[in-house]
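[1] Turn this into a model:
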Amino acid sequence: MQRLALRTRLKPGCEEIYDREHASVPAELEQAMREHGLRSWRIYRDGLDLFHFVEVDDYAALQAALRDHPADQAWQRRMNQLLDGDFDKGTGGLTLVWELT
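    Here you go, the predicted structure:
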């Protein structure tokens, strides 16, 4: 299992819309993500900064499986209107510096 930390940033003024959109993620999208190895996805927001903590069997495989999925395409179109720049695709996420377990 992989544990990843990703980051994104909202466009100014989109905070409430982003929070509202995530209050109810489409069931079809959630089902597709789980079918392709997603175990959990948490998003924390600090102002415009978003931090995603993802637990998944294989993140690259999840991205590949969802790339052409209609529910994910629709979701990405909505989210991309709110984000300032591209999602952390392909970067491998944030670098883990320290961990206490």
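
[2] all contacts plus neighbour counts: C-alpha atoms, from now on.
    Noted.

[3] Am I right that residue 10 is in contact with residue 84?
    Yes - taking contact to mean C-alpha atoms under 8 Å, the distance of 5.1 Å between residue 10 and residue 84 places them in contact.

[4] more crowded one of those two?
    Between residue 10 and residue 84, counted using other C-alpha atoms under 10 Å, residue 10 has the larger neighbour count: 20 against 15.

[5] mind listing what the more buried one touches?
    For residue 10, the set of contacting residues under the criterion of C-alpha atoms under 8 Å, 6 or more residues apart in numbering consists of 48-50, 82-84.

[6] To compare against the first, here's the next sequence to fold:
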Amino acid sequence: MRRIALHTRLKPGHEREYDHVHATIPAELAAAIRAAGVHGWWIWRDGLDLFHVVEVEDYRRMRAELREHPANVAWQARMATLLDVMDDYPGADTGLPLVWELPAAADRATS
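    The predicted structure follows:
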């Protein structure tokens, strides 16, 4: 299991709409994301900046599996109207580089 951090940015004026759209993710999309190996996905918003943390078995495999999935294609088209910069969902990125980590207490106990 890997934890991947991502950063995206909203177009100005789309904050409420983004929050509203994410209040309920389509069930088909959620099922596809889970089937692609995602165990959890969290998004925080600070103004226009969005910070994602994804717990996933294999991030590149997840991106490849979702690339042509109809629920994800529709979702990405919707996100393209809200986000400032969208890639073409190639699956080649690896997320943000980890700079520092405070290990969980359980991790320290076993080392």
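
[7] Next, the TM-score between them, please.
    For these two chains in superposition, a TM-score of 0.95 is obtained (TM-score structural alignment, normalised by the length of the first structure); 101 aligned residues with a C-alpha RMSD of 1.3 Å.

[8] Which members of the contacts of residue 10 of the first structure are classed as buried?
    Using 16 or more other C-alpha atoms under 10 Å as the burial test, the contacts of residue 10 of the first structure include 50, 82-83 as buried.

[9] The first structure: helices as residue ranges?
    Remark: helices assigned in the first structure by DSSP state H are 15-22, 27-35, 59-66, 70-80.

[10] Next up, the contacts around the closest residue to residue 50 of the second structure other than its chain neighbours.
    By the measure of C-alpha to C-alpha, 6 or more residues apart in numbering, the closest residue to residue 50 of the second structure outside its immediate chain neighbours is residue 8, 5.1 Å from it. Taking C-alpha under 8 Å, 6+ apart as the contact definition, residue 8 of the second structure lies against 49-51, 83-85.

[11] which of the residues in stretch 8-21 of the first structure are buried?
    Going by neighbour count (16+ other C-alpha under 10 Å), the buried part of stretch 8-21 of the first structure is 8-10, 15, 18.

[12] What of stretch 42-54 of the second structure?
    By 16+ other C-alpha under 10 Å, the buried positions in stretch 42-54 of the second structure come out as 45, 48-49, 52-54.
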